[in-house]
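Undergrad: Coordinates for the following, if possible.
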Amino acid sequence: ALEADAGDETRVGCDYKTLADDVVPGDRLLLDDGRLVLHVNRVADHLIHTSVVVGGKLSNNKGINKEGGGLSAPALTDKDRADLKTAIDIGVDYLAVSFPRSAADMHEARELLGEAGKEIGLVAKLERAEAVADAATLDGIIEASEAVMVARGDLGVEIGDAELIGMQKRIIKRARTLNRAVITATQMMESMITSPLPTRAEVFDVANAVLDGTDAVMLSAETAAGDFPVETIEAIDRVCLGAEREKIAQESGHRIHEGFSRIDETIALSAMYAANHLTGVAAIACMTSTGYTPLIASRIRSGLPIVGLAHSPVAQRRMALYRGVVSLPFDTSGMAAPELNDRALALLVKQGIAKPGEDVILTRGDHMNAHGGTNTLKILEVGTP
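TA: This next block holds a predicted model:
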């Protein structure tokens, strides 16, 4: 048998040792996000004999998928388990879990992180056909995570290009409905690996993800190995801001016909509806200990900035992922209750977010730094210094 990193133009090694148990004659294997396609002719012990349907250059460390899904590889490998400790040691804000099949994989990752990693947000990379096979499985994975990623490379390979289009939109919609952040990734600006300008198709792809409601778009090879990383960032930023200025990106019917069960959710959503209908509002400011209130508020589309005012650096960094949320440090430990509102407004003015004469919608709780304590909404006019 070949070593995992060995191979030539006629055969190649693989570190997925049970691959031969997962395929039968007639299956198709897709390598490197589907760039190479192999038809399985026969399986003999640990050897898989294939015919090349689509050939090309194959380098090391490339992914392998089976068309339609069905590979039994676990979401968390032994190396992944070791890497979890590294993630805790270096203090990452978010940790992405590749190839989860169900909520159980995300629960396992959370359990392995333990108390030491309780502040780390888990991102489920939706890459397997099994993960999106039905609504219950998809919702389970979303709810077991702090964020999900539409990982269009492997997912598109497994479910097919035609299915991927609608699936991306469904994932984004479900994530927002279930109050989770969502990232859209893979080949967003692929041509800019070698070109200083994006194609019009890429511009529309990024803009459509924004219009669908994604919290973030993610670059890969464009900035990791491309020739124009700065130009790529500038281009994708320009496209995102342009899409967000469109009226359709600022309209929302999120949960408008639903009842609420939590006070903090009620306050957050009420603030957004008020901001979208009251003339003269410059921003929505949320005093928060965990970032939860800004997250809920950001599920409603708006052209106005949502400002997360938090004393916790963890909460500040976590909020940076949420759509439309500006995270600012705001330590209330030395403030008297009557001065909180004025200090918050002064910070917004200092940051150029609000000006004298404009209104700011402020949400807060009676007890600062208490999780789930948001119970107050105020509409405040910014005074003249």
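
Undergrad: Could you use CA atoms for every contact and neighbour count after this?
TA: OK.

Undergrad: ok, so what distance separates L19 from A221?
TA: Separation of L19 from A221 (CA to CA, to the nearest Å): 27 Å.

Undergrad: what about stretch 306-318, start to end distance?
TA: So stretch 306-318: terminal residues 14 Å apart, CA to CA.

Undergrad: Contacts for it, please.
TA: Applying CA atoms under 8 Å, 6 or more residues apart in numbering, the external contacts of stretch 306-318 come out as 93-94, 119, 121, 283-291, 294, 297-298, 319, 324-332, 344, 369.

Undergrad: That one: which residues count as buried?
TA: I306, V307, G308, L309, A310, H311, S312, V314, A315, Q316, R317, R318 (16 or more other CA atoms under 10 Å).

Undergrad: Filter these down to the ones in strands?
TA: Judged by DSSP state E, strands contain the following of the buried residues of stretch 306-318: I306, V307, G308, L309, A310.

Undergrad: With distance to L211 as added columns, please give those residues in a markdown table.
TA: Putting those into a markdown table (distance: CA to CA, whole Å) gives the following:
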| residue | distance to L211 |
| --- | --- |
| I306 | 18 |
| V307 | 21 |
| G308 | 23 |
| L309 | 27 |
| A310 | 28 |
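
Undergrad: Neighbours of the nearest residue to N208 once chain neighbours are set aside, how many?
TA: The shortest distance from N208 to any non-neighbouring residue, by CA to CA, 6 or more residues apart in numbering, is to A243 (7.9 Å). Burial measure for A243: 21 neighbouring residues, criterion other CA atoms under 10 Å.

Undergrad: what's near enough to touch A243?
TA: Going by CA under 8 Å, 6+ apart, A243 touches A207, N208, V210, L211, A249.

Undergrad: Grab the nearest non-local neighbour of the last one.
TA: Meaning A249. Nearest to A249 is L211, by CA to CA, 6+ apart, at 5.4 Å.

Undergrad: wait, isn't the one you found in contact with Q250?
TA: No - if you go by CA atoms under 8 Å, L211 and Q250 don't touch, sitting 9.1 Å apart.

Undergrad: what residues do these two have in common as contacts?
TA: Counting by CA under 8 Å, 6+ apart, the residues touching both L211 and Q250 are E244.

Undergrad: Second input sequence below; structure requested for side-by-side comparison:
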Amino acid sequence: MTRRTKILATLGPATDKPGVLESILEAGVNVVRINFSHGSEEEHLERVKAVREWAHVNNTYIGVLMDLQGPKIRIASFKDGIKIDLKNGDTFVLDADQDKLLGNQKSVGIAYKTLPQEVKPGNILILDDGKIVLEVSSIEGNKINTVVTQGGVLSDKKGINLRGGGLSANALTEKDKKDIFTAAKANADYVALSFPVSGDDVRETKALLIEAGCKAGVISKIERAESLKEETIQDIINESAGIMVARGDLGVEIGDAQLPAQQKRLIRMARSNDRIVITATQMLESMIENPIPTRAEVFDVANAVLDGTDAVMLSAETAAGSYPRNAVLTMAEVCEEAEKNPIAKVSHHRLNEKFSDIDETIAMSAMYAANHLGVKVVAALTETGKTAMWMSRISSDVSIYAMSDSVQTLRKVTLYRGVYPCGIDKDTGSDWSDVNQKVIDTLTKNGVVKDGDLVVLTKGMYKDKSGGTNMMKILHVGDNEY
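TA: Below is the predicted model of the structure:
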């Protein structure tokens, strides 16, 4: 595979159809997303099982990200499931006391019962991802009186956002805490945390994962306006394995016009802090119903790649769309073409900074050597994947092979840009230097290198020691001794 940017695809009813899951994995999916907002525990575990079985049969590695639902601030339902049509200038009431099944043209219940205490006149409420806009005119007890400033059709259980953010809902709900144990059962590689507003939310999630016996990394979804404050976002990034630029709710809270600049900022911050970054939401939205994307969508995906994102995500395009395989193939093609641009191969990462860790120094040195010597691949022997992560922050067209005998590590690196998982048996007896030959043999067998190629190898002095990378060697494929 020559594509460096990873594809994260959501599973759902469409991929449950015979042959569809296999088709999208063959088309180039690197990591699958299990959305806890829909489906049962049994369905989630069955989908993970199917992915892992396919990966085993095909001698490859597919990561699993399980996405926590988070607090759902929604309206309730309308009587008999009707849809209402709100016009500009209409008055409409959000009533915390109204029966959850008796919404009508004038009012509807709300699932988030404290909303009347958290808004004030003049606030702007956004419903259904920006399709409906309401301005709060007054509060009467548990009733929020509003005026419609942007009308449209409204149906059951649509989301509510407060422009500018500030709602107090906890990031972790009781459902999320139960779903963390499901993630542990599935041996998930990553768990995505919805709506974090501080590093404390991430720390709590990590503690719950440890309690559940789950080693998954936490991906924080940046969805709230208040999470963008400099100190707050820095704390969230520091505590997380990575972040997701979740452009749906974030765009509703800050306004779509601010999204492009914030996306670039978040990608830059994540990479400079040696963290994963995923760009998500509506990337190929039109392909839910159409076999080809719009040109605007192609530009969107390509720009995320040029910005340096590790992964791009498909949501309903694969979970519920009519053309899931086409969506993956399209995403892969756009990523590959964008990566050919010289911008995607130039890096100034850490050039003017000092290193405090020996293993990071080796990782940076390896990439500098690879970029200036015409090296075919970099092979990083790694226990945790950290060395490969550091390497992946350097923009380059040199492939990085994370080589490990830990299946969990090999699945985790599937989300790192430019890093490819490669299983290796490190049982070389007492002579650790024998691993050099084994690395070349493994890469040759997999068709990655051939005689005459140069390989940069990084490793530690001792086998099975995490954080012990302290050696770099340049190997010439075809030599009798390594």
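
Undergrad: Once they're superposed, what TM-score comes out?
TA: Laid over one another, the chains give 0.96 as their TM-score (TM-score structural alignment, normalised by the length of the first structure), with 383 aligned residues with a CA RMSD of 1.5 Å.

Undergrad: which stretch of helix or strand covers V51 of the second structure?
TA: In the assignment (DSSP states H and E), V51 of the second structure maps to helix 41-57.

Undergrad: buried set for the following helix or strand past that helix?
TA: Scanning forward in sequence from helix 41-57 of the second structure by DSSP H and E, the next helix or strand is strand 63-67. Going by neighbour count (16+ other CA under 10 Å), the buried part of strand 63-67 of the second structure is G63, V64, L65, M66, D67.

Undergrad: before we move on, what about stretch 60-75 of the first structure?
TA: Neighbour-count burial for stretch 60-75 of the first structure flags I64, N65, K66, E67, G68, G69, L71, A75 (criterion: 16+ other CA under 10 Å).

Undergrad: In strands only, show me these.
TA: I64, N65, K66.

Undergrad: Including distance to I263 of the first structure, could these go into TSV?
TA: Shown next, in TSV, are those (distance: CA to CA, whole Å):
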residue	distance to I263 of the first structure
I64	47
N65	45
K66	46
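
Undergrad: Check the residues you listed against A175 of the first structure and report the nearest one.
TA: Using CA to CA, N65 is the member of these that lies nearest A175 of the first structure, at 25.0 Å.

Undergrad: Show me what that closest one aligns to in the second structure.
TA: Superposed on the second structure with TM-score structural alignment, N65 of the first structure falls opposite N161.

Undergrad: what does A283 of the first structure give?
TA: Counting by TM-score structural alignment, the partner of A283 of the first structure is V377.

Undergrad: Ok, S312 of the first structure next?
TA: Aligned partner of S312 of the first structure by TM-score structural alignment: S406.

Undergrad: quick one: contacts for the most centrally placed residue in the second structure?
TA: By CA atoms, centre = their mean, the second structure has its centre lying nearest to I278, at 4.0 Å. With contacts defined as CA under 8 Å, 6+ apart, I278 of the second structure is in contact with G242, I243, M244, V245, T309, D310, A311, V312, M313.

Undergrad: Reformat those residues as TSV; add secondary structure and neighbour count.
TA: Below are the contacts of I278 of the second structure laid out as TSV (DSSP: H, G, I helix; E, B strand; the rest coil; neighbours: other CA atoms under 10 Å):
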residue	secondary structure	neighbour count
G242	strand	25
I243	strand	25
M244	strand	27
V245	strand	24
T309	coil	27
D310	coil	28
A311	strand	25
V312	strand	26
M313	strand	28
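
Undergrad: Same list, the residues you listed, but as CSV with distance to D431 of the second structure please.
TA: Formatted as CSV, the contacts of I278 of the second structure follow (distance: CA to CA, whole Å):
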residue, distance to D431 of the second structure
G242, 37
I243, 40
M244, 43
V245, 46
T309, 40
D310, 36
A311, 38
V312, 42
M313, 43
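
Undergrad: which of those still touch in the first structure?
TA: Conservation of those in the first structure, assessed by both residues aligned by TM-score structural alignment, their matches' CA atoms under 8 Å: retained contacts are G242, I243, M244, V245, T309, D310, A311, V312, M313.

Undergrad: could you measure the last one against V245 of the second structure, distance?
TA: Yep, that's M313 of the second structure we're talking about. In terms of CA to CA, M313 of the second structure sits 10 Å off from V245 of the second structure.

Undergrad: shared neighbours, those two?
TA: I278, T279, A280.

Undergrad: Looking at these, spot the one nearest E253 of the second structure.
TA: For the shared contacts of M313 and V245 of the second structure, the nearest to E253 of the second structure is A280 (15.9 Å; CA to CA).

Undergrad: Tell me the counterpart of that closest one in the first structure.
TA: By TM-score structural alignment, A280 of the second structure lines up with A185.

Undergrad: Ok, N123 of the second structure next?
TA: Per TM-score structural alignment, N123 of the second structure is aligned with D27.

Undergrad: can you pull the contacts of the nearest residue to that match once chain neighbours are set aside?
TA: Sequence neighbours aside, V40 is the residue nearest to D27 of the first structure in space, at 5.4 Å (criterion: CA to CA, 6+ apart). Contacts here follow CA under 8 Å, 6+ apart; on that basis V40 of the first structure touches V23, V24, P25, G26, D27, R28, L29, I48, H49, T50, S51.

Undergrad: same thing with D464 of the second structure?
TA: Going by CA under 8 Å, 6+ apart, D464 of the second structure touches E383.
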